[in-house]
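[1] model the following, please.
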Amino acid sequence: MHCNEVLGCRTSSSPGEQDGGANLGDEGNILLRVVQLLSRNDLPFGEKLQQGLLILLQRMGAERGSIMLLTDDQTRLEVMASSKPSLVGLVQDIREDTVSGHVLATGEPLLIRDILGDERFKPRGVSYKTTSLISVPLRSAQGGHVLGVVNVSDRQDGISFDSDDANLLQTYAGWISPLLENCRLFEQVRQEKDRYKVLARELEHKRNELLVSTMERADLVQMVVHDFKSPLSAIIATYDLLLYMGVNAKQRRIIANGLEGAKNLRKMINDFLETARVQELQSDVFRLAPVDISLVIQQEVERIQIVLKQRNLILQVSTGSNVLVSGDSSLLAHLFQNLLSNAVKYTPAGGQIRVQLVRGKGHRGTDRQGSYVKFWVEDSGMGVPDVSKHHVFERFARASQAVDQGIQGAGVGLYMCRKIVRLLGGSIWVEDSELGGAKFCVELPAIAGCEND
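    Just a heads-up that it's a prediction; the model follows:
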């Protein structure tokens, strides 16, 4: 008489629950081998399951077997290990009219001594060769929910499986379930780590491509713009030569207009190239050193004297001497040159410009070191409206009244000033001047021991 059984003696076993069933003293080495195998980190998850299953099948004298685990979405079973390697990776829907689906749904182990006598699982095809089988659930150590099933079928000696065989498989399942869960989590973490590594490499590759493309494009633009300077210088020189050779009043007016336009274009080119150079600067590209900013200001004031006389502008300068800041002399020169040129541009003929350098506290409480040098350039020009004070340092920004009055400019000078000041660890802002125009103020870290005016 054939017997199909649902085993009720236990649903899982742990290492401390080894009473009853097969003689576990004889099986200790087999189980230990499997546990040690599953604990290894140098083998892929699937390989560990495959080797562990083969050890178990050899001990039980079974011809066939498999380990099936729930997919991540908990809707199907995937063959993770099998005595028939071609089945590994096969995914099937969970159906209670299959042995694995039934055990998964009920959570109970199943021993079938003769499958031909069981109407629920009777073979549906002539090629089905299994006669006796055991299916046991694999339970999570956290919460006890079913992770999958382990199946063995058909003893090599032709005898049906018995309760001792079923208890041995249950013990095996109890030992390996926590290890399987940990291994699977470890494998998922490893896969995620590998995926992020690949993603990081792809992002780095794209970033490098974008960086190279941007640099190449910027270099090309700078090269082309720089090449404009040579023919433009020839045009300016030709205009100067024509004026020197002597022309009539009408010709002089035409040549003067052309010369002014060429010089404005040259200034725009120089501003563009200087902006590109400043944009490329980082605080770790140049080395800060003590710089006498009072000397830098005096030198730039000397260079602009001719323009001041031509415009009949009054310039008052108060700087003291030996006022040291931590900075870069070329950047500081360009900073002050832009501020002074800006004041000259926006101050009408006969107007006033004032430059002053003092020691002072940090602007609006931003002084972190307690030793700052403050200088400003103010004028009697049109000033900067309140609505534009926060935007005037942005790239290509220009005050509306300057545009309305036709004052030439590219809107990059003050942008470069802010860039330089930030690189030097200072601050820059604009406020209204007592002279009626704008007052551009700069604070930079001072070096102890400089003169106090």
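
[2] switch to C-alpha atoms for all contacts and neighbour counts from now on
    Fine.

[3] neighbouring contacts of the helix or strand harbouring residue 32?
    Using DSSP states H and E, residue 32 maps to helix 24-38. With CA atoms under 8 Å, 6 or more residues apart in numbering as the test, helix 24-38 has contacts from 18, 48-49, 51-52, 55-56, 59, 168, 172, 175-176, 179-180, 183.

[4] what comes up buried for stretch 241-260?
    Buried residues in stretch 241-260, counted by 16 or more other CA atoms under 10 Å: 243, 255, 256, 259.

[5] quick check: end-to-end length of stretch 404-422?
    31 Å (CA to CA, to the nearest Å).

[6] distance from the chain centre to that stretch, please.
    Its chain's C-alpha centre and that of stretch 404-422 lie 32 Å apart, by CA atoms, centre = their mean, to the nearest Å.

[7] now do stretch 230-238
    Between the centre of stretch 230-238 and the centre of its chain there are 47 Å (CA atoms, centre = their mean).

[8] here is a second sequence; please produce its structure as well for comparison:
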Amino acid sequence: MNLFKRVRFEYGITAMYLVIGGLWILFSDLLLELTISDDKKIHNFQTYKGWFYVVITGIIFFFFIKRHLEKLRETEKRAKESDRLKSAFLENISHEIRTPMNGILGFSELLKTQNLTGEQKSEYIDIIGKSSERMLLLINDLVAISRLETGEIKVFYSRIDLNNLLDTLLSGFEHQAKEKGIELCITQRPKNNNCEIYADKEMLTAILSHLLNNSIKFTSKGGVTIGAEIDGSYAHFFVKDSGIGIPKEKLTHIFDRFVQADNVVKMAYEGLGIGLSIAKAYVEIMFGRIWVISSEGEGSKFEFEIPVNKPVNYN
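    This next block holds a predicted model:
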């Protein structure tokens, strides 16, 4: 069967037709000679035999070709969807790159203007810095997607203090939350005597950063909370927000690449729609799982868990 799959379709179906036809002629003629001695009856049966062969092979090849065409249509459908997503992705990339670049170039030119006050210079430099940070995040996401696509991602396990990690993330995202006028806090911590795990620190930080960035981005009032706990052989993490929530029909696709919760809302927010897919990929690379609980208009809670120790059979 595997050999047949490697043969081109037109060659395979021709070979099948010839083999079936040859075997049918050989064995049916032999059977007639052994069971019937009347030449007239043999002649009549030869006619029936021919029609029987035509009908049976017609039915067989109908379903065989039908199945092959269904696979081709499904492949074509997936290819078109992939092309559509890639086109939308490239279009979005051009917009995302152009926005921070315009900020960097525009305000760099303004800094050359004479008679600027110290306050104006500070404001322009701050805008250039934020635009540069946004550009760096974009590039990091593109590099991550590229590595995931080519399978070049490797896990580097090290000891991680989860309380220190939570504090670092909190301080890193506090400014972003304050700018939106929402609260950001840690509501659950591991116990101090049980707060270390072995994982890839860069990946774990990226997972939580993507979840925090996503929650802050889609939350305009209320707040975002983050927490972690160690339960047996797994470390459990969550990021909860009071944002726009996710429609029920979108939940199964929210971790798909280039997807945001609502395409209409999407245009009002920055991002390529790949952060959650990167987070999911990183979680699964570390032998964990990720899920989301959400209702439209009622916020979302993203949760994931990973083993606390390096897998025994991992090289």
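
[9] coming back round to it: ok, so of the contacts of helix 24-38 of the first structure, who is nearest residue 347 of the first structure?
    Closest approach between the contacts of helix 24-38 of the first structure and residue 347 of the first structure, by CA to CA: residue 183, at 77.0 Å.

[10] please identify the helix or strand for that closest one.
    Here residue 183 of the first structure sits within helix 163-245, counting by DSSP H and E.

[11] would you say residue 356 of the first structure is within a strand?
    Yes - applying DSSP: H, G, I helix; E, B strand; the rest coil, one finds residue 356 of the first structure inside a strand.

[12] so residue 92 of the second structure touches residue 272, yeah?
    Yes - if you go by CA atoms under 8 Å, residue 92 of the second structure and residue 272 touch, sitting 6.4 Å apart.

[13] the more surrounded of those two?
    residue 272 (22 against 18; other CA atoms under 10 Å).

[14] wait, the more buried one sits on residue 258?
    Yes - the pair residue 272 of the second structure / residue 258 is scored as a contact, 6.2 Å apart, by CA under 8 Å.

[15] what do those two both touch?
    Shared contacts of residue 272 of the second structure and residue 258, counting by CA under 8 Å, 6+ apart, come down to residue 89.

[16] contacts for stretch 233-251 of the first structure?
    In contact with stretch 233-251 of the first structure (CA under 8 Å, 6+ apart) are residues 252, 255, 256, 258, 259, 262, 263, 266.

[17] change it to 10 Å
    229, 231-232, 252-263, 266 (CA atoms under 10 Å, 6 or more residues apart in numbering).

[18] ditto for stretch 6-21 of the second structure
    Here stretch 6-21 of the second structure makes contact (CA under 10 Å, 6+ apart) with 3-5, 22, 24, 50, 53-54, 57, 61, 64-65, 68.

[19] buried ones among those residues?
    residue 53.

[20] looking at the contacts of stretch 6-21 of the second structure, which is nearest residue 195 of the second structure?
    Of all the contacts of stretch 6-21 of the second structure, residue 195 of the second structure sits closest to residue 5, with 52.1 Å by CA to CA.

[21] would you mind finding the match for that closest one in the first structure?
    Mapped onto the first structure by TM-score structural alignment, residue 5 of the second structure lines up with nothing.

[22] for residue 5 of the second structure, give its distance to residue 216 of the second structure.
    Taking CA to CA, one finds residue 5 of the second structure at 49 Å from residue 216 of the second structure.
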